[in-house]
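[1] sequence and computational prediction follow.
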Amino acid sequence: MKVRKAIIPAAGLGTRFLPATKALAKEMLPIVDKPTIQFIVEEAKASGIEDILIITGKNKRSIEDHFDSVPELEQNLSEKHKTELLKVVQSTTDLGVNLYYSRQAHPNGLGDAVLQAKSFIADEPFIVMLGDDLMSDKVPLTKQLIDDYEKTHSSTIAVMRVPDKDVSKYGIIDPEQEQVPGLYNVKNFVEKPDVADAPSNLAIIGRYLLTPEIFDLLESQEPGAGNEIQLTDAIDRMNKTQRVFAHEFKGDRFDVGNKFGYVKTNIDYGLVHPEVKDELETYILDLAEKIQKKNKK
């Protein structure tokens, strides 16, 4: 069956970015001049996804507004002959995918957020895309997972090697063997283990391809880490009855879920942005020189 649906959980409170996220959805924080969630939607479209359900929560209306049309703004840009800006604004509405929205009443973990999409997904395989991770590669990571599914017809989780000091921040896989280069059979999935207990440094990152059987498991899943319904725990249970693979991502991952990662991502993207890259590079070189002089004192 073709993979044509995706879920983007966007109901989190964004506490790591307070006070900015007191009234603004974390997913709307810009990378230079584009909200993070737009990068996720564009990856889905580039991977062949047709329908996307965004799971929202309170104070998340700005996400829906961003992807909606704004006739007054478009008319203003048209009258002032700001053609390029008009195209940019219209491109956020004419995405070529169907967007739907559902609200998670109470934040109760990623597993609970995914469970909200049960009726939307029905009996189809689907993608889960987390907004904290932006991925860059010649072939979009979501498309890589879909390509794996077309060969294995099994759930496949994206993983990436992380430094040992960061292992406890992630779900970690216990790899059994490589089915093909970069595609692992998995013994167990462990949610946020201590580094001493971690079976590997292959961390689950923000892309999942799941079969619909996951929903029955989520409905009976006991709370795990943080007293929340953890998707990783349900995936580990599913792995006991049907194969779940892990796809090792070799491209570039930008973690925008913490302050330093967010600032770093803005710099990295700014250095290739046509409007600011030259000035930003000059600024960084000048700043580096100032820092070196300061440290020599």
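    In hand now; what should we look at? Keep in mind that this is a model prediction, so the values were computed, not measured.
[2] please count neighbours and contacts with C-alpha atoms only from this point.
    Will do.
[3] find the nearest non-adjacent residue to Leu217, please.
    Closest residue in space to Leu217, ignoring its immediate chain neighbours: Ala234 at 5.8 Å, by C-alpha to C-alpha, 6 or more residues apart in numbering.
[4] what's the answer for Thr211, then?
    Per C-alpha to C-alpha, 6+ apart, closest to Thr211 is Pro125, 4.4 Å.
[5] now Glu191
    Excluding the flanking residues, the one nearest Glu191 by C-alpha to C-alpha, 6+ apart is Gly171, at 4.1 Å.
[6] here's the one I want to compare it with:
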Amino acid sequence: MKIKKAIFPVAGLGTRFLPATKAMPKEMLPVVDKPLIQYAVEEALSAGIEQIIFVTGRGKSALEDHFDHSFRLEQTLISKEKNDLLRQVQEIIPESGTIVYTRQNQPLGLGHAIWCARDIIGDEPFAVLLADDLIMSGKSVLGQMISKFERLRASVVAIEEVSKSETDKYGIIDGIDSGDNMVEIKGMIEKPKPENAPSNLAIIGRYILTPRIFELLEKQQKGAGGEIQLTDAMASLLDDQPIYGYKFSGKRFDCGSKAGFLKANIAFALENEEIKKELIPYLREISKENGV
């Protein structure tokens, strides 16, 4: 069955970025000249996703407006003959019906956010993308994962090695290498302390899941942090179905942290030839001033 739908959990408050996120959704923070959420949506669409499902909360109207027409802005750009900017603004907007919105009315975690989209997904496999994990790659990571799913017909999650000291920030897997950058997962733990972690292979924000996951999330069992954890439901799913981890090709930036967000801005800015010319001399200058 083709992966046609993707869930974007965007109901979080973005407290790590306060006060910037007091009146603006975290997902709208810009990396160079595009908001985080746009990178994720573009990745999904380039992978062949046909329906974008935003699981939102209060205060997310700016996100919704971003993917809609702004007739006043477009008319202004037309009148000033700024055709390149007009094209960029209009390219953001998918076809009508491509985006669906639903609300997560309780802050109960990632698993609960995904469960909120159950009726929209129906009885078919689907993708989940977390905008905080911004990935620079040639072929979209989701596109890479869909290729693996089409061969395996089983749930696939993106994984990467993290520092042993940081296992308490991620869902960590225990598995067996099955070749072709794939790991057959035998177990997983949500945010284990380093001494309890079965490995340093962490699940990051790209998933392809089968609809069976909704039955497990329906139990509404709370795990780490008092939230309904997707990792816990996936661990239960292993009793019935295989799950594979995929060591993707690309560079991930953790834009849920301030340092990761700034690194992403620098890395993506250096991909722009015009900005690069001014940025590299500045980076050299401040590196010298700071004794680096």
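    In hand now; what should we look at? In this text the structure is predicted, and so the values were computed from the model without any measurement.
[7] let me see the TM-score of these two.
    Here the superposed chains carry a TM-score of 0.97, computed using TM-score structural alignment, normalised by the length of the second structure; 292 aligned residues with a C-alpha RMSD of 1.4 Å.
[8] any idea how far the residue nearest to Thr211 of the first structure is from Asn185 of the first structure?
    19 Å (C-alpha to C-alpha, to the nearest Å).
[9] so what's the residue nearest to Leu217 of the first structure up against?
    111, 214, 217-218, 221 (C-alpha atoms under 8 Å, 6 or more residues apart in numbering).
[10] can you give me the buried ones in the helix of greatest length in the first structure?
    In the first structure, taking DSSP state H as the definition, the longest helix is helix 277-296. Using 16 or more other C-alpha atoms under 10 Å as the test for burial, helix 277-296 of the first structure gives 277, 280.
[11] do the same with stretch 136-152 of the second structure
    Neighbour count says stretch 136-152 of the second structure has 136, 140-146, 148-149 buried, by 16+ other C-alpha under 10 Å.
[12] can you tell me which of those lies nearest to Lys277 of the second structure?
    Met136 (20.3 Å; C-alpha to C-alpha).
[13] show me the contacts for Thr98 of the second structure.
    Here Thr98 of the second structure is in contact with 50-52 (C-alpha under 8 Å, 6+ apart).
[14] related to what we said a few turns ago, please point out which of the contacts of Ala234 of the first structure the second structure shares.
    Retained in the second structure: 111, 214, 217-218, out of the contacts of Ala234 of the first structure (criterion both residues aligned by TM-score structural alignment, their matches' C-alpha atoms under 8 Å).
[15] tell me which of those is nearest to Lys82 of the first structure?
    Ranked by distance to Lys82 of the first structure (C-alpha to C-alpha), those are led by Gly111 at 44.1 Å.
[16] spatially nearest residue to that closest one (excluding sequence neighbours)?
    Leu231 (4.0 Å).
[17] now Gln229 of the second structure: how far from Ile78 of the second structure?
    Counting by C-alpha to C-alpha, the gap from Gln229 of the second structure to Ile78 of the second structure is 47 Å.
[18] neighbour count for the two, which is higher?
    Using other C-alpha atoms under 10 Å as the criterion, Gln229 of the second structure and Ile78 rank with Gln229 on top: 23 against 13.
[19] is that one in contact with Gly109, as I believe?
    Yes: the pair formed by Gln229 of the second structure and Gly109 meets the contact definition of C-alpha atoms under 8 Å, at 6.3 Å.
[20] nearest residue to the residue most central in space within the second structure in space, please, no chain neighbours.
    When C-alpha atoms, centre = their mean is applied to the second structure, the residue found nearest the centroid is Leu130 (2.0 Å). Counting by C-alpha to C-alpha, 6+ apart, the nearest residue to Leu130 of the second structure once its immediate chain neighbours are dropped is Gly205, at 4.7 Å.
[21] before we move on, what SS does that neighbour have?
    Assigned with DSSP: H, G, I helix; E, B strand; the rest coil, Gly205 of the second structure falls in the strand class.
[22] ok, it to Ser96 of the second structure distance?
    Taken as C-alpha to C-alpha, the span from Gly205 of the second structure to Ser96 of the second structure is 26 Å.
[23] more neighbours, the two?
    Shown here are Gly205 of the second structure and Ser96; by other C-alpha under 10 Å, Gly205 has more neighbours (18 against 8).
[24] contacting residues around the more buried one?
    128-133, 158.
[25] try it again with 10 Å
    128-135, 157-159, 252, 254 (C-alpha atoms under 10 Å, 6 or more residues apart in numbering).
[26] and what of Gly48 of the second structure?
    2-5, 142-143, 146.
[27] please enumerate the strands of the first structure.
    Secondary structure of the first structure (DSSP state E): strands located at 5-9, 30-31, 34-35, 51-56, 98-103, 126-129, 133-136, 155-161, 171-180, 183-191, 202-210, 244-248, 252-255.
[28] what about the ones you listed, which gets the closest to Leu85 of the first structure?
    So among the strands of the first structure, strand 34-35 is nearest, using C-alpha to C-alpha, at 12.9 Å.
[29] need the contact list for the most far-flung residue of the second structure relative to its centre.
    Taking C-alpha atoms, centre = their mean as the measure, the residue most remote from the mean C-alpha position of the second structure is Ser79, 36.8 Å away. When contacts are counted by C-alpha under 10 Å, 6+ apart, Ser79 of the second structure touches Leu73.
[30] before we move on, back to that, in the buried residues of stretch 136-152 of the second structure, find the pair that's most separated.
    Met136 and Phe149 (21.2 Å).
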